[in-house]
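Chemist: show me the folded form of this:
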Amino acid sequence: MSLRLKLGLWVRMAVALVLTVVSVGILLAAEFALAVVVSIFGAFLMQTFGVALLGLAGVVAVCLLSWVAIVAGLRRMTAPGILARRIDSDPVRKAVQRAGQVVWEPPSLRTIGRGIGLLAGPGVGLILCYQLGFVVLGLDPIRFGIAFGAIIVVCYTGWLVYDELRAAGSVRTQLEDEYDLVADSEQEQTLSRRVQRLAAQAGCPVPEVEIGASRLPQAATVGYRPENSIILVSQGLIESLDDEELDAVLAHELAHLLNRDAAVLTALSFPRSKVQGLVDLMYRWDSSDADILLIPLFVVATPLYVVNRLAVPTVARYREYVADRAAAEVTGNPAAMASALSTLDREYAVRSSTDLRVTWSTAAFGVVAPPWEERKFFDRSTRFLYRRILGTHPRTADRIERLRSQIE
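Modeler: This next block holds a predicted model:
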């Protein structure tokens, strides 16, 4: 890698990393403040909530047991359905029969006990926690709120990290569906030998290789660690490129693995993931009262989301330049990589119009960006925003120009 390219990458990485760390710090502080306030408020009302739950359990118990007692008495005095049989109108009689079946069959004592336990158990637990913590042990509600708030933030952040790691599996599944994987052992062995040779030249662990039946010329890499990664290659890509171009594209994907681009970009995107997690949490609560609590967080999170959304693609685009140069160095043929990019850009535009299965949600994993769909209004400004500002790939022409400068 040239000094200029390396310097450009590290400057962008440093800026993005600083913005990421600052954004995560601000989000954690905002989440912690909200969690502490809610925890302190909950601590003061803990005993009240417990008594309210016990009272509700008592009311429910009285109502249900009274229902059981009344039905038991009526069954001794009269047979079920006697009122319905005395009604001449058939629709009315059926309605009375249905209502009678519901009223005449109260829940069992076991079901009643389980329902009451679900209300009384948390109530008793809240009262005991309050008595033990604040009466017996003499805990300060403010310290309790700080400790409990910290636990909430740590658990929520840990869950988000776990969800991000788990998302790699769903991305792989989505890509495999898009590529429409086929079993072709002979072709896979041929491609695997190419990858093994290139991996040896690049000093990279050999990833697994799978082939898809898609006619679109695509290649993608999935995985955070090179030894546990997979390279997906479509039949359309194999048909579109000659041997030297195919080697260049495979070397490009190996460079992404060796540079751990997926892991780096996922880490830099963590502030955006936290904001998206808050949005998902708001939809899961489905309560306007609960949503109000998140409004201060969204006021803080919105500008951080925008900054992160602008910073990460800048790094992603530059890492494509790095992968292109690495592929040229591994194969010793910058012209082949430039030719492959030109071919893929052209073939992608031609074949994408006939492949109805393709979705652009996985475009960041491809070698080149998908073709642009023209819009009736504001096409130039929209294209500039989504391709030049928020896009994960540089313009193919710019990548080819950089590769040609290596030849000269």
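
Chemist: CA only for contacts and neighbour counts going forward, please
Modeler: Noted.

Chemist: contact partners for Trp360?
Modeler: Contacts for Trp360 were tallied using CA atoms under 8 Å, 6 or more residues apart in numbering; they are Pro370.

Chemist: hmm, try it at 7 Å
Modeler: With contacts defined as CA atoms under 7 Å, 6 or more residues apart in numbering, Trp360 has no neighbours.

Chemist: any idea how far Arg346 is from it?
Modeler: According to CA to CA, to the nearest Å, Trp360 and Arg346 sit 17 Å apart.

Chemist: same question, Val312
Modeler: 27 Å.

Chemist: who has more neighbours, these two?
Modeler: Counting neighbours by other CA atoms under 10 Å for Val312 and for Arg346 shows that Val312 has the greater number, 27 against 14.

Chemist: quick one: contacts for that one?
Modeler: So Val312 contacts Ala16, Leu265, Leu268, Ser269 (CA under 7 Å, 6+ apart).

Chemist: quick one more, to check against the first:
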Amino acid sequence: MGNARTFILMAVMTALLMGLGAMAGGSQGAILALMVAGAGNIWAWWNSDKMVLRQQGAVELSRANAPDLFDLTAALAQRAGLPMPRLYLLETDQPNAFATGRDPQNAAVAVTRGLVAAMSRDELAGVIAHELAHIRHRDTLMMTVTATMAGAIAMLGNMMMFTGGRDNRGGALGGILAMILAPLAAGLVQMAISRAREYEADRLAAEITGQPQALASALARIAQMAGRTVNIPAEKNPASAAMFIINPLHALRMDALFSTHPPTEERINRLMAMRA
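Modeler: Reported below is the predicted structural model:
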């Protein structure tokens, strides 16, 4: 299912990119957009994890400088049937975490300093298990491909705003619509897949730890504290927001309609139902 979702996502977003390319330059523009999409996907496959970690200012951890966190992650990875991922620390007070990497053999888990400080050991285990679940389902590849393609679509939309498309077809209005609607459509595709992905990762994390209530408690606390703390690296790179366990961005209330994360309350209710 993970491979099928990734293929569908890539196909839809490539079609959006080609449609914008055709508006901007006819058949030649569509072909150029297809080439850009292909190159972007190949680049994302090999380099997305390094790019995201660098954007977030991540520092790699080892057993020498974080023995408890390292051993906890190793034990959870073993329970999940995964190789030990690389472990990183994000220097922000906002409690949060994400996973990245093209496959389980090239994966990384990043946790924030605020998460380590605020969570109990059981809550921290639940969060790390959630990220390991994304790795096991190969969701990390889908998220990074989405971020790359959405960035390309937004860039082409911005270009069309100033050029108005081929032979000024559509004029300034066409450019504005391309700039607004194409990234929005890409976001809706990502939202539809991301919400199901989060529920499934919560379920598998509860199975790995055997404590669904601990992850439910962690989600409630992270959501509450994240709303009061600004994650500057995430704000500078909003395309990475879907990768975090809880949305790290301080969006306007009207933007909640297009959130990539399902409601935290519903996630908690499902976890507590597992406990029952």
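
Chemist: the nearest residue to Gly171 of structure 2 once chain neighbours are set aside - how many residues pack around it?
Modeler: Nearest non-adjacent residue to Gly171 of structure 2, counting by CA to CA, 6 or more residues apart in numbering: Gly164, 4.6 Å away. When neighbours are counted by other CA under 10 Å, Gly164 of structure 2 registers 21.

Chemist: need the contact list for Gly164 of structure 2.
Modeler: Counting by CA under 7 Å, 6+ apart, Gly164 of structure 2 makes contact with Gly170, Gly171, Ala172, Gly174, Gly175.

Chemist: repeat the analysis, applying 8 Å as the threshold.
Modeler: Applying CA under 8 Å, 6+ apart, the residues near Gly164 of structure 2 are Ala24, Gly170, Gly171, Ala172, Leu173, Gly174, Gly175.

Chemist: now the two most distant members of those residues.
Modeler: Ala24 and Leu173 (13.0 Å; CA to CA).

Chemist: Phe98 of structure 2 belongs to a helix, doesn't it?
Modeler: No - Phe98 of structure 2 is assigned strand when assessed by DSSP: H, G, I helix; E, B strand; the rest coil, not a helix.

Chemist: quick check: longest helix of structure 2.
Modeler: Assignment by DSSP state H gives helix 2-55 as the longest helix of structure 2.

Chemist: packing partners of the next helix or strand after that one?
Modeler: Per DSSP states H and E, the first helix or strand lying C-terminal to helix 2-55 of structure 2 is strand 59-61. Here strand 59-61 of structure 2 touches strand 86-90, going by 3 or more CA pairs under 8 Å, 6 or more residues apart in numbering; DSSP states H and E.

Chemist: elements contacting the strand it packs on?
Modeler: In terms of contacts (3+ CA pairs under 8 Å, 6+ apart), strand 86-90 of structure 2 is packed against strand 59-61, strand 107-112.

Chemist: next up, the contacts around the residue mapped onto Met84 of structure 2 from structure 1.
Modeler: When structure 1 is aligned by TM-score structural alignment, Met84 of structure 2 is paired with Val206. By CA under 8 Å, 6+ apart, the contact set of Val206 of structure 1 is Val195, Gln196, Ala199, Pro226, Glu227.

Chemist: and in structure 2, which of those remain?
Modeler: Counting by both residues aligned by TM-score structural alignment, their matches' CA atoms under 8 Å, the contacts of Val206 of structure 1 that remain in contact in structure 2 are Val195, Gln196, Ala199.

Chemist: out of the helices and strands packed on strand 86-90 of structure 2, nearest to Leu90 of structure 2?
Modeler: Nearest of these (CA to CA): strand 107-112, 4.4 Å.

Chemist: tell me the first helix or strand C-terminal of the closest one.
Modeler: Scanning forward in sequence from strand 107-112 of structure 2 by DSSP H and E, the next helix or strand is helix 113-118.

Chemist: need the three-state assignment for Glu373 of structure 1.
Modeler: Assignment for Glu373 of structure 1 (three-state DSSP): coil.

Chemist: tally of neighbours for it?
Modeler: 9.

Chemist: and what of Ser259 of structure 2?
Modeler: For Ser259 of structure 2, the neighbour count with other CA under 10 Å is 20.

Chemist: aligned to it, what sits in structure 1?
Modeler: Alignment note (TM-score structural alignment): Ser259 of structure 2 maps to Gly391 of structure 1.

Chemist: need the three-state assignment for its match.
Modeler: Look at Gly391 of structure 1: counting by three-state DSSP, its state is coil.
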